[in-house]
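>>> Sequence first, predicted coordinates after that:
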Amino acid sequence: MAAASPPPRTPRVQVTRRLPAATEGRMATLFDTVFSPDDHALSRDELAAAMADCDVLVPAVTDVIDAELIAAAPDRLRLIANYGAGVNHIDLKAAHARRILVTNTPGVLTEDTADMVMALILAVPRRLAEGEKLVRSGEWKGWSPSGMLGHRIGGKALGIVGMGRIGQAVARRARAFGLSIHYHNRHRLPETVEAELGATWHADLDEMLGVIDLLTIHTPRNADSENLLNENRIARLRRHVYLINASRGGIVDEEALVDALERGRLAGAGLDVWAHEPAIDPRLLALPNVVMTPHMGSATLEGRVAMGEKVITNIRVWADGHRPPDQVLDGLR
């Protein structure tokens, strides 16, 4: 295979979605940047056209970049600088085969996402969304000893699937609220980290599911995690369990989840992500014990600007002829 030519000093960069003004301003100054005229998810044809006219593509989670699109891209496209940490929407093997580097933005959204998860952990058992709707409806008749009774979380057991940066950040917050921490991970954490978090490792996910009171998901979506929480595993959860997912839609089997909630096999759920975003199963919309947010787990201005800085750094280092600091290898970071 012939050696690749050096990157252009001022690369042409195509950005698929609107970014914070500060980020767009810096990118416009540093690169030959083409921005999206509005903030809509690009169609497949629009995405192909963008890939055909740039050295660097800056996509977001809404852009599915599969093997066919990558194969059709001209040799000019050399870097996909993803605006986000997750890369399950990019065919990494196809990109590698075309010698297209892929980068992401790890680490900068950890605390924001953990805050949102903790908010859902509190909101679902305490029925915050139901209470807010009741007040707005004008039907609230005032305080009552038996009104809007929920459940306390202190003293309960929280199960965490995926104990990476975000999972550990959630564990720290949850421990402060009096929850005991259980986790399932491909690899056990060092004893010092377990001691800091008060965390108990379960090598067997199915075994952990039977001993917890709340469950939160923090694993990437890939071939191994697709429908990881399937019908059989959801059935292992006890009836009083609340399930939280602010990771990726598709990790939880939505059909099985809806069925369990409708039949009272689960106490409730807090969902920030969906299998077929932005479409949401209308049966979920009808359930009062499900708190739903529009994929906003990382939606802080500070986090979005930090993501932009990561993207800019990756492009600049690549344009200088060096390996970008956040290059994605082997499909996962």
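Good, I have the coordinates. These numbers come from a predicted model, not from an experiment.

>>> use CA for all of it now, contacts and neighbours both
Will do.

>>> hey, which helix is longest across the chain?
The single longest helix within the chain, with elements called by DSSP state H, is helix 301-319.

>>> name the helices or strands packed onto that helix?
helix 21-30, strand 79-81 (3 or more Cα pairs under 8 Å, 6 or more residues apart in numbering; DSSP states H and E).

>>> Give me whichever of these is most buried.
strand 79-81 (a mean of 27; mean count of other Cα atoms under 10 Å).

>>> State the distance from residue 193 to residue 165.
Noted for residue 193: a distance of 12 Å to residue 165, by Cα to Cα, to the nearest Å.

>>> what about the strands in the stretch 151-300 of the chain?
Using DSSP state E, counting those that start in this stretch, the strands of the stretch 151-300 of the chain run over 157-161, 180-184, 199-201, 214-217, 242-245, 268-271, 290-292.

>>> Second structure follows, compare the two:
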Amino acid sequence: MNKRIVLYKRLSPDLLARLEQHVEVTFVDLAQPDGLARLREALPGAHGLLGASLRLDASLLDLAPDLEVIASVSVGVDNYDIADLDRRGVMLTNTPDVLTETTADTGFALILATARRVVELANWVREGHWQASLGPAHFGCDVHGKTLGIVGMGRIGEALARRAAAGFGMRVVYHSQRPKPEVQARYNAHRRDLDALLAEADFVCLTVPLSASTEGLIGARELALMKPEAILVNISRGRVVDEAALAEALQAGRLRGAGLDVFVHEPLAADSPLLKLDKVVATPHIGSATEETRQAMARCAVDNLLSALRGERPANLVNG
């Protein structure tokens, strides 16, 4: 193919070998102190980029005038200025579908862990405090038979609805820009406006992509609409939630708890007010972090990149 790509994410040996059969590969380890400088040196003459978790701003893209495609190993594309990529004629691809089920598993893990106080009580046992049978002060709440409110009914939202309805006998309500009649039929789900969903649900799970309309979607006003015994779960993006307002609501006892896999700033600072609260289960953005899913995501990104460089339309083209 006689094309050159810059790889800034480690791949398994088989995927790297596959890439090297078709293109010249320059690997840059961004974790190294000189990683960004080495990336800048590698960009001139690059036809493709493959990686994740890097904001590719105009100053970087200006160094790659021959760039044809960016293959992002992620489903979210909020790190990219799509309008700018369009002006440059650069294709952007992502990796949907392959992480749907794993991310939905993470969402339900947070629902269960928060409702049953798994992390808090596991630490309590580890610290030697379990000296007698538990009393009401340590009780959690049931998940089965409750109402799950899903904000954003895309692939992950539907996977959550399936788990809730079929596995836990939960009633499902959802909020999305458009009705989803197939989801309503399969899971007896009911569409609500956001305010009504927040007031009705026992568990509110956020699965929306980050955009201008969803940034700050859940703030102090929205949290005040939720039941005091409700639990908020965020597996979308950190900036969808006003973290200061959430911490205040939890501290004041206006919410039962929160399960959070994403944060405004990642890694989350050790002095975050959220980490001072037993009511919060915080995980380090593990949504798709299984060996199987991360390998499937990388394979999908390689497929996207090679397809684009062959002059074909990639299967997961974001801006086409």
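Structure received. Fair warning: this is a prediction, and the values are worked out from it, not measured in the lab.

>>> In terms of neighbours, single out the busier of residue 193 and residue 165 of structure 1.
residue 165 (15 against 12; other Cα atoms under 10 Å).

>>> could the strands of the stretch 151-300 of structure 1 be laid out in a markdown table, adding distance to residue 256 of structure 1 and mean neighbour count?
Formatted as a markdown table, the strands of the stretch 151-300 of structure 1 follow (distance: least, Cα to Cα, whole Å; neighbours: other Cα atoms under 10 Å):
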| stretch | distance to residue 256 of structure 1 | mean neighbour count |
| --- | --- | --- |
| strand 157-161 | 18 | 26 |
| strand 180-184 | 21 | 24 |
| strand 199-201 | 26 | 19 |
| strand 214-217 | 15 | 24 |
| strand 242-245 | 12 | 25 |
| strand 268-271 | 13 | 26 |
| strand 290-292 | 14 | 22 |
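
>>> Dump those strands to JSON lines, plus distance to residue 309 of structure 1.
Putting the strands of the stretch 151-300 of structure 1 into JSON lines (distance: least, Cα to Cα, whole Å) gives the following:
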{"stretch": "strand 157-161", "distance to residue 309 of structure 1": "29"}
{"stretch": "strand 180-184", "distance to residue 309 of structure 1": "32"}
{"stretch": "strand 199-201", "distance to residue 309 of structure 1": "33"}
{"stretch": "strand 214-217", "distance to residue 309 of structure 1": "27"}
{"stretch": "strand 242-245", "distance to residue 309 of structure 1": "27"}
{"stretch": "strand 268-271", "distance to residue 309 of structure 1": "28"}
{"stretch": "strand 290-292", "distance to residue 309 of structure 1": "30"}
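
>>> So for residue 107 of structure 1, which of these sits nearest?
Relative to residue 107 of structure 1, the nearest member of the strands of the stretch 151-300 of structure 1 by Cα to Cα is strand 214-217, separated by 17.1 Å.

>>> what does the closest one contact?
117, 121, 156-162, 209, 241-247 (Cα atoms under 8 Å, 6 or more residues apart in numbering).

>>> Next: stretch 181-192 of structure 1.
157-163, 171, 174-175, 197-205, 208, 212.

>>> Quick check, central residue of structure 2?
Note on structure 2: the residue nearest the mean C-alpha position is residue 236, at 4.4 Å, using Cα atoms, centre = their mean.

>>> That one maps to what in structure 1?
Aligning on TM-score structural alignment places residue 236 of structure 2 opposite residue 247 in structure 1.

>>> again with residue 205 of structure 2
When structure 1 is aligned by TM-score structural alignment, residue 205 of structure 2 is paired with residue 216.

>>> separation between residue 126 of structure 2 and residue 119 of structure 2?
In terms of Cα to Cα, residue 126 of structure 2 sits 10 Å off from residue 119 of structure 2.
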